[in-house]
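> Sequence first, predicted coordinates after that:
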Amino acid sequence: MTAATPLSPSAIPHCKIAILGTGFSGLGMAIRLKQAGENDFLLLEKEAGVGGTWRVNHYPGCACDVQSHLYSFSFAPNPEWSRMFAPQPEIKRYLEDCWERFGLAPHTQLNTELCRLSWNESSQHWLIETRDGKQFSARFVVSGMGGLSTPAFPSIKGLKTFKGKLFHSQQWDHDYDLSGKRVAVIGTGASAIQFVPQIQPRVDQLDLYQRTPPWIMPKPDRTISERERRLFRRHPALQKLWRGGIYSFLEARVLGFAISPQILRLASLVARHHLRKQIRDPELRRKLTPDYVMGCKRVLISNDYYLALTQPNVSLITDGVAEVRAHSIVTQDGQERTVDAIILGTGFTPADPIPRGLISGRNGVDLVDSWPRGPEAYKGTTTAGFPNLFFLMGPNTGLGHSSMVYMIESQIQYVMSALQLLDERALDTVEVKREAQERFNRKIDQTSARTVWQSGGCASWYLHPQSGRNCTVWPGFTWRFRQITRHFDPAAYHFSRQPAAEEVLETEPEQQEARA
């Protein structure tokens, strides 16, 4: 293990709780703290405004693939959603409105990118250093940085030597006019299937490089009428009921993903029909037909992606990219295609969400080195060796079937319960026991082995590239995750300052989990 040199403690600005990021996780945590009467917290955001993923992802066609009324805070319902699946600008405005409505501006520092987070043993505080040289200290840190915040760049020979326009979908250059250009899109994931239909009519030629075809279902999207919005405004209980119905419908999909993957064969029939209906060319249809069990990779939804691929200016290329040259791309079969621009639709790095050198805990141990098999945590929230540090959207909290906001709110409740206990008992630090963390993750591994993500015959970003372990997705029902995070379980933790309190609190972790 490597050790980082700790930052020296000094008279720097201090807060009780530092929150990293202002997406759903960071804003949700800050709102709940404020509602509980806690105002000694600071929101640190690297961008010039709030919104997290929904601020930095603004490519054409960007939208949510979970229904709007569920993809929002339960404590801040929005009756004004214009569509069943909200487009990016609306979600961004919703988060900005929450930030303003709940009075978070005085607690927020924008344009403040985390450079280094180090635990200082002598002060029992976290020391925070930002890219512009500022320093802060905090008793607790809540990371809301998320798993879909770091773009994944492919390792392709010559990519850096390309002389045309090159950008990742998350870093979309709206000033670059694609009209009349020869454009190559590398990747056919969730982002690509949204922006490809948007840019296809504008470009002269679109070469789409596909490694593995995704399963694509029809998107049940529609406009939400003014009459419906008026009903939701006048009768909030009706909107809550609608939200509950969406949740129940989506939760049923866990039966296929995590309980019996054979159930997904029924859904795959719908996807195959969708493909046959929109793609008449048998050769193109063959290239777009997945050869793995549905659900093994993220299931996508679209009504216009397949149609875009049938247009005469689009070529679907399934031969792997051998190299990129100054103005062209060469595939494994030796074909060279001239291009003006390359757009990377290659997704993110949820299996390696924290870069090395960013976070160091006890004894200067880097967080990455504490995860030899890939990211892991206790209940997706705490990690041994890193006291007073909580993760929202941490390891194994991702979903393949429902709304991440539900999981985020569950974790926020768990963190709030932990902070309340520490305040009541006048405790300084809390750190999960390594044995509790290992026991929890053994159960995750055992459960994951039966899921479609590990038995479906594909390689996906759900699995860690080295260990092959599922370190991304929660392998079960979301209500079960809420159940085990509803109350903080002190038996799984070490505490400092008042050993007597620790002895009173500790019971067998198995008993705690059974009660959960």
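Sure thing, it's come through.
> From now on I want contacts and neighbour counts done on CA atoms only, so please keep to that.
Fine.
> pretty sure residue 159 is touching residue 327, no?
No: taking contacts as Cα atoms under 8 Å, residue 159 lies outside contact range of residue 327: 10.4 Å.
> Tell me the spacing between the residue lying closest to residue 56 once chain neighbours are set aside and residue 191.
Spatial nearest neighbour of residue 56, chain neighbours left out: residue 170 (6.3 Å); criterion: Cα to Cα, 6 or more residues apart in numbering. Per Cα to Cα, to the nearest Å, residue 170 is found 9 Å from residue 191.
> Repeat that for residue 145.
Taken as Cα to Cα, the span from residue 145 to residue 191 is 19 Å.
> Compare these two (neighbour count), which wins?
residue 145 (25 against 22; other Cα atoms under 10 Å).
> Could you list which residues are in contact with the more buried one?
Counting by Cα atoms under 8 Å, 6 or more residues apart in numbering, residue 145 touches 20-21, 23, 25-26, 52, 392.
> The residue nearest to residue 56: neighbour count?
Neighbours around residue 170, by other Cα under 10 Å: 24.
> Repeat that for residue 426.
A count of neighbours around residue 426, defined by other Cα under 10 Å, yields 13.
> Please tell me I have it right and residue 310 contacts residue 282.
No: Residue 310 lies out of contact with residue 282 (Cα under 8 Å); the separation is 11.5 Å.
> ok, the two, which is more surrounded?
Shown here are residue 310 and residue 282; by other Cα under 10 Å, residue 310 has more neighbours (16 against 10).
> List the contacts of the residue nearest to residue 331 when sequence neighbours are not counted.
The shortest distance from residue 331 to any non-neighbouring residue, by Cα to Cα, 6+ apart, is to residue 321 (4.3 Å). Taking Cα under 8 Å, 6+ apart, we find residue 321 in contact with 156, 209, 329-332.
> Mark which of those residues are part of strands, please.
Among the contacts of residue 321, the ones falling in strands (DSSP state E) are 209, 329-331.
> adding another structure so you can compare the two:
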Amino acid sequence: MDEDFEVVIIGAGMSGLGMAARLKEAGRHAFTVLEKAGSIGGTWRDNTYPGAACDVQSHLYWYSFGEQPDWSRTYAGQPEILHNLERFAAHHELAEHIRLGVEVTRATWSDDDGSWLLSTSRGERLRARVLITAWGQLSRPAWARVEGVDSFAGTQVHTARWPDDLDVTGKRVACIGSAASAVQLVPAIAEATGRLTVFQRSPNYLLPRQDRALADDERAALLAEPERYASLREELYRERDGWAAGLRDDGNPVREQFQQVAGEHLGAQISDGELRDRLTPDYAFGCKRVLISDDYYPALSRDNVDLVTESIVRIEPEGVRTADGRLHEADVIVHATGFESLNRTGGVEIVGRDLLTLREAWKEGPEAYLGVSVSGFPNMFMLYGPNTNLGHHSILFMVESQIDYVLQALGALDAGRGRTLDVDPEVQRRYNEELRRDLAGTAFAAGCGSWYTTGEGRVVNNWSSSIEAYRERTAVFSPRDYVG
């Protein structure tokens, strides 16, 4: 074995960096962060497509600890978020703990010495008492599964793998997909393209974004008065956590209000009745991810932009063929088709007790206890694990609750010499049964076929309620929930 660590973290995105910083704050320095890419940043490193930005307010989309960034806008773009992540890592002196270009291929639990044995693509072997996965839910791009996809004679890209040198000026661009990344990309490139064709499988609910640049005096006041900064975060936090009620499937007034706002937003920005009909969802509000944009609808109204709702039957060398027989010629095809949200093993073969693999344990869909621990995989903790995604708020508040929980678990391990922590399978079963019952009352379970669910309709990505409810549930680590 090459090296021993107390903790190994896989992934140097926002979750992994946050965990690393908190470990250092707690005086725990015997850890390393393994990142397969050549730089840190996770999703904010990978998603560099034009218009990429966060759909949570800047002052809410950050850790509650450490230095607060000087945000330039109410909603930050990808370059600014990545820059602040790099500053965060430097501020907490994390570079000495991060190994770039190191891909973990296998992690195997050993009952003999109570540790995880890790192998990397470079032939390295590491031992860790505790394994923390921080590879997120949306890290592996999903390309459109269409006949003839490899036959296209032009350029094909995925929004999460946008080439630095791609110039779409004057070109015919086909955008397959019309959801979260598309509503940012389309307005950003529409004016430059010769022709932009957007292929929509189903319409989305859009709410106004109301983004704006922050004035210099606003920024200066927030940085000079930490209590003002904290007050703004708290105000935004409380407002958005109240939105969780709008995702319940019980006809509550919050949901009805949001649906009305979305309808008014569409009506105000799209005057063409036929186009407006094609952009009107026929499913429950919140069943699919609710999007925010001020410029997507106006972009679709441009003379050089077409919205196509006919289904795609195949891709040909010259472009995209739809079910009505029409060939939509293109020079560039953009796959704005999201991620493999059910492939939650990060590309790593995780082998727990009795040679049980995580892939096998999750053959009917990912599940965990509190989204953090999986029975049969001792001393392994997940950040942004199953059923911890949100439809209304900043995921970082969920992740911080998980980080606090993991730190408590480390303390429990310290308190028991030679101890291991493997969540009791009955505890995990009861928790997930309760969670599924609660999720049944949400819009996520309304049957619209979103990426939140398995093919059988089981919600495996999202939390069922407010962040406050999750915080309360994870506030105290209970060793009684775990066996040795």
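Cool, the structure landed. Given the structure is predicted, the values throughout are model-derived calculations rather than measurements.
> Show me the two of the contacts of residue 145 of the first structure that sit farthest apart.
For the contacts of residue 145 of the first structure, the farthest-apart pair by Cα to Cα is 52 and 392; their separation is 13.1 Å.
> Out of the contacts of residue 145 of the first structure, list just those in strands.
Reading strands off the contacts of residue 145 of the first structure with DSSP E, I get residue 20.
> all helices for the second structure, in order.
14-25, 43-46, 78-91, 182-189, 216-224, 226-242, 253-269, 273-278, 296-300, 358-361, 395-415, 425-439, 467-474 (DSSP state H).
> quick revisit: which pair of the contacts of residue 321 of the first structure spans the longest distance?
The two members of the contacts of residue 321 of the first structure with the most space between them (Cα to Cα) are 156 and 209, at 12.7 Å.
> roughly how far apart are the most centrally placed residue in the second structure and residue 338 of the second structure?
With distances taken as Cα atoms, centre = their mean, residue 138 lies nearest the centre of the second structure, 4.7 Å away. Distance from residue 138 of the second structure to residue 338 of the second structure, counting by Cα to Cα: 8 Å.
> Now for the alignment partner in the second structure of residue 233 of the first structure, how many residues are close by?
Matched by TM-score structural alignment, residue 233 of the first structure corresponds to residue 223 in the second structure. Neighbourhood size, residue 223 of the second structure [other Cα under 10 Å]: 17.
> Could you check how far residue 223 of the second structure is from residue 73 of the second structure?
Residue 223 of the second structure is 14 Å from residue 73 of the second structure, by Cα to Cα.
> Residue 63 of the second structure too?
As judged by Cα to Cα, residue 63 of the second structure and residue 73 of the second structure stand 17 Å apart.
> corresponding residues in the first structure for stretch 40-56 of the second structure?
Per TM-score structural alignment, the counterpart of stretch 40-56 of the second structure in the first structure is residues 50-66.
> picking up where we left off before, between residue 156 and residue 209 of the first structure, which one's more packed in?
Using other Cα under 10 Å as the criterion, residue 156 of the first structure and residue 209 rank with residue 209 on top: 21 against 11.
> surely the more buried one meets residue 192?
No: Residue 209 of the first structure is beyond contact range of residue 192, at 10.5 Å (criterion: Cα under 8 Å).
> Between these two, which contacts overlap?
Listed as contacting both residue 209 of the first structure and residue 192 by Cα under 8 Å, 6+ apart are residue 185.
> Run through the strands of the stretch 101-250 of the first structure in chain order.
Applying DSSP state E, counting those that start in this stretch to the stretch 101-250 of the first structure gives strands spanning 108-109, 114-120, 125-130, 135-143, 165-168, 182-186, 205-209, 216-217.
> In the second structure, what range does the first one match?
Mapped onto the second structure using TM-score structural alignment, strand 108-109 of the first structure covers residues 98-99.
> just the third one next, same as before
Strand 125-130 of the first structure falls opposite residues 115-120 of the second structure when the two are matched by TM-score structural alignment.
> Show me how far the matching stretch is from its chain's centre.
Chain-centre distance of stretch 115-120 of the second structure: 26 Å, with Cα atoms, centre = their mean, to the nearest Å.
> Can you give the contact residues for that stretch?
Under Cα under 8 Å, 6+ apart, the answer for stretch 115-120 of the second structure is 102-110, 125-131, 379.
> how about that stretch: buried residues?
Within stretch 115-120 of the second structure, the residues scored as buried using 16 or more other Cα atoms under 10 Å are 115-120.
> that older thread, distance to residue 451 of the first structure added to the ones in strands among the contacts of residue 321 of the first structure, as TSV?
Shown next, in TSV, are those (distance: Cα to Cα, whole Å):
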residue	distance to residue 451 of the first structure
209	29
329	37
330	37
331	34
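> Quick one: map the residue nearest to the centre of the second structure onto the first structure.
Using TM-score structural alignment as the criterion, residue 138 of the second structure maps onto residue 148 of the first structure.
> and if you look at residue 325 of the second structure?
Per TM-score structural alignment, residue 325 of the second structure is aligned with residue 334.
> Tell me the spacing between that match and residue 206 of the first structure.
19 Å.
> Which of these two has more residues huddled nearby?
Between residue 334 of the first structure and residue 206, counted using other Cα under 10 Å, the more crowded position is residue 206 (26 against 12).
> which residues does the more buried one contact?
182-185, 200, 313-315.
> Ends of stretch 259-268 of the first structure, what's the gap?
Terminal residues of stretch 259-268 of the first structure lie 17 Å apart, using Cα to Cα.
> Give me the buried positions along stretch 426-446 of the second structure.
Neighbour counts over stretch 426-446 of the second structure (16+ other Cα under 10 Å) mark 428, 432, 435-436, 439-440, 442-446 as buried.
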